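1. Build the 3D model from these lines:
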Amino acid sequence: MSVTNRYREAWEGFWREAPNEPGAVFWDSEPALTAARHLAHFAPRIDRPELPMVDLGCGNGTQTRYLAERYPKMTTGLDLSPTAVAYARHQDPECQAEFAELDATDLRAVEELHTRLGDANVYVRGVLHQCEAADRRSVADAIAVLTGAEGRAFVVELAEAAKPVLMGLAAGPAGPPPKLRPVFAHGIVPGEVTDDAVVAMFKSAGLAIFAEGELPLITTEFTGTGRRIELPSRWLVVGRAQSG
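-> I've put the predicted structure just below:
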């Protein structure tokens, strides 16, 4: 099985049109506002910090580079879009991390990566809620394969409470904010999965929920009054039950 063609084309089209510069994309906030806050909850719950770190759905690699500074043994950023991967490599001239294309619903490719890396700790930010409904369970299965028996995954997704906020932004008199317009223009509809469904997907994939909580997803966009746009999000730490 592979990810739906429409979804692949939507993301490749999005990244081809996105400026190749930090902060140009709606969710490409500096790591101090994103990965750093997430690691405060994730790092204490990683049993095996010496394992490779995988950033699944890395986009242009902003958070991957931050993770690589803290987990230098092997940090790998993976994305469906070849253009996103090219951007990530371009923005990492010191080669702090590895970057590669991966369709997370391609089980064979995921298993091959696990064979090469071994069990890994996995960082996943905002992937499931932007997937086609038919692909979400496969992505959860991929996370289970990559973590294996000893890794842990930190998964942060827009909370269902974010959807009305996004719809309100889109319905404003001037339309969506400039950095949100390309997301909708390419048919990417964030916030389409419920909080309970996220938990259920990981449990169905054989993963236990070790911790969960709420954090704002801080974007790079601002309202007309100059207030930075923040969206409700939920985070989970998941892994095989026997790893705890």
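2. all contacts plus neighbour counts: C-alpha atoms, from now on.
-> Will do.
3. Touching the host helix or strand of Leu39 from outside, list them.
-> Assigned by DSSP states H and E, Leu39 belongs to helix 35-42. By Cα atoms under 8 Å, 6 or more residues apart in numbering, the surrounding residues in contact with helix 35-42 are 63, 66-67, 154, 237.
4. Another sequence for comparison is provided below:
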Amino acid sequence: MSVSERYQQAWESYWRETSDAPGEAIWDADPSLSAAPHLDLLAPHADLSLPIVDLGCGNGTQTRYLASRFGRAVGVDLSLGAVEHARRADPAGAAEYRQLNLTDAAGVAELARRLGDTNVYMRAVIHQSDAADRRPVAEAVATLLGRRGRGFVAELTAESKAVLAELAAGPGGPPAKLRRVFDHGLRPADAADKEVPEVLAEAGLEILAEGPTALAQTEQWPDGSRVELPARWFVVSRA
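-> Here you go, the predicted model:
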């Protein structure tokens, strides 16, 4: 079994065992805490008349928000189970959803031909991709952007690993949403901090703006405060 197949099966099993309840996935934060502030960072650099593709869309929570701001929004995920969740959550068809492995260069090129130049939203995909897949994922962003598109990429930093370790070390062990991530063999915050900008550059992407941020989670600390994972954001274009 190839690395990507193992990884795809891990995600299929994760989404198969996830209900349609909003927020059941630890990263399924409300768009007001995710896509909305991220779009505020992307908008000054982007042509908002272009479509937007949400790479690693999961159950489509952020994609549906993006569909309210763009004329066309497409959610893409490695997992067919995730895409099925997203379609069920969007009976009005505000956005489109399709299964696609971002390391499938031919499939990505076909989507790029269909959409033309497009903006890209990608939250926390590179850091938990297998090492060999990180550059192809970044190359998929470059292919989809074309000449006019701009991309927003947010990735967990190494510091978030310490936050997750602290969360997992509570008296009852990892809280349920985090335990499910570990149980399915998913690996958060697996890329070194310097690797992300290097991978973006190797893929032919230019960083137009960047800064620190924190990715809101749907899990809470014992005192009831929201878990937030340290991250870094980048706005990119084709170099």
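5. TM-score them against each other, please.
-> After superposition, the two chains reach a TM-score of 0.97 (TM-score structural alignment, normalised by the length of the second structure), with 238 aligned residues with a Cα RMSD of 1.1 Å.
6. Widest-spaced pair of the contacts of helix 35-42 of the first structure?
-> Across those, the longest distance by Cα to Cα is 19.0 Å; it joins Tyr66 and Val237.
7. for the second structure, what's the longest helix?
-> In the second structure, assigned by DSSP state H, the helix with the most residues is helix 3-16.
8. Check the mean deviation of that one from the first structure.
-> Compared with the first structure after fitting, helix 3-16 of the second structure has a mean deviation of 0.9 Å; criterion: mean Cα distance after the TM-score superposition for the first structure.
9. Could you check how far that helix is from the centre of its chain?
-> Here helix 3-16 of the second structure is found 15 Å from its chain centre; the criterion is Cα atoms, centre = their mean, to the nearest Å.
10. Please apply the same query to stretch 220-236 of the first structure.
-> Mean C-alpha position of stretch 220-236 of the first structure versus that of the full chain (Cα atoms, centre = their mean) differs by 17 Å.
11. still on that earlier bit, who does the longest helix of the second structure touch, helix- and strand-wise?
-> helix 80-88 (3 or more Cα pairs under 8 Å, 6 or more residues apart in numbering; DSSP states H and E).
12. so the helix it packs on aligns onto which residues of the first structure?
-> Using TM-score structural alignment, helix 80-88 of the second structure lines up with residues 82-90 of the first structure.
13. can you list contacts of that stretch?
-> Counting by Cα under 8 Å, 6+ apart, 12, 15-16, 20, 59-62, 78-79, 95, 98-101 sit against stretch 82-90 of the first structure.
14. Now the two most distant members of those.
-> Applying Cα to Cα across the contacts of stretch 82-90 of the first structure, the maximum distance is between Glu12 and Cys95, 23.1 Å.
15. Among the two, which residue is more densely surrounded?
-> Under the neighbour definition other Cα atoms under 10 Å, Glu12 of the first structure and Cys95 were set side by side, and Glu12 has more, 18 against 13.
16. In this structure that one contacts Ser81, no?
-> Yes. The criterion here is Cα atoms under 8 Å, and Glu12 of the first structure meets it with Ser81 at 5.0 Å.
17. quick one: the helices in the second structure?
-> 3-16, 35-42, 61-67, 80-88, 105-115, 134-145, 158-168, 176-183, 195-202.
18. can you tell me how far Leu208 of the second structure sits from Val153 of the second structure?
-> Noted for Leu208 of the second structure: a distance of 11 Å to Val153 of the second structure, by Cα to Cα, to the nearest Å.
19. any common contacting residues for these two?
-> 234-236.
20. could I get those residues as a markdown table with neighbour count?
-> Shown next, in a markdown table, are those (neighbours: other Cα atoms under 10 Å):
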| residue | neighbour count |
| --- | --- |
| Phe234 | 24 |
| Val235 | 25 |
| Val236 | 28 |
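21. Ala214 of the second structure: which of those residues is nearest?
-> Phe234 (12.9 Å).
22. Now do stretch 146-157 of the first structure: which range of the second structure does it align onto?
-> Using TM-score structural alignment, stretch 146-157 of the first structure pairs with 144-155 in the second structure.
23. And the contacts of the matching stretch?
-> Residues from elsewhere that reach stretch 144-155 of the second structure, judged by Cα under 8 Å, 6+ apart: 38-39, 42, 45-47, 50, 108-109, 111-112, 116-127, 141, 196, 231-238.
24. how about 6 Å then?
-> Residues from elsewhere that reach stretch 144-155 of the second structure, judged by Cα atoms under 6 Å, 6 or more residues apart in numbering: 46, 112, 117-124, 231-237.
25. for it, how far is the first residue from the last?
-> End-to-end distance (Cα to Cα), stretch 144-155 of the second structure: 19 Å.
26. May I see the buried residues of that stretch?
-> 144-146, 149-155 (16 or more other Cα atoms under 10 Å).
27. Then stretch 66-84 of the second structure?
-> 66-67, 72-84.
28. Need the max-distance pair from the residues you listed.
-> Arg72 and Gly81 (22.3 Å).
29. Could I get the contacting residues of the residue most central in space within the first structure?
-> Among the residues of the first structure, the one closest to the centroid is Arg125, at 2.7 Å (Cα atoms, centre = their mean). Taking Cα under 6 Å, 6+ apart, we find Arg125 of the first structure in contact with 155-156.
30. residue in the second structure matching it?
-> Looks like Arg125 of the first structure aligns to Arg123 there (TM-score structural alignment).
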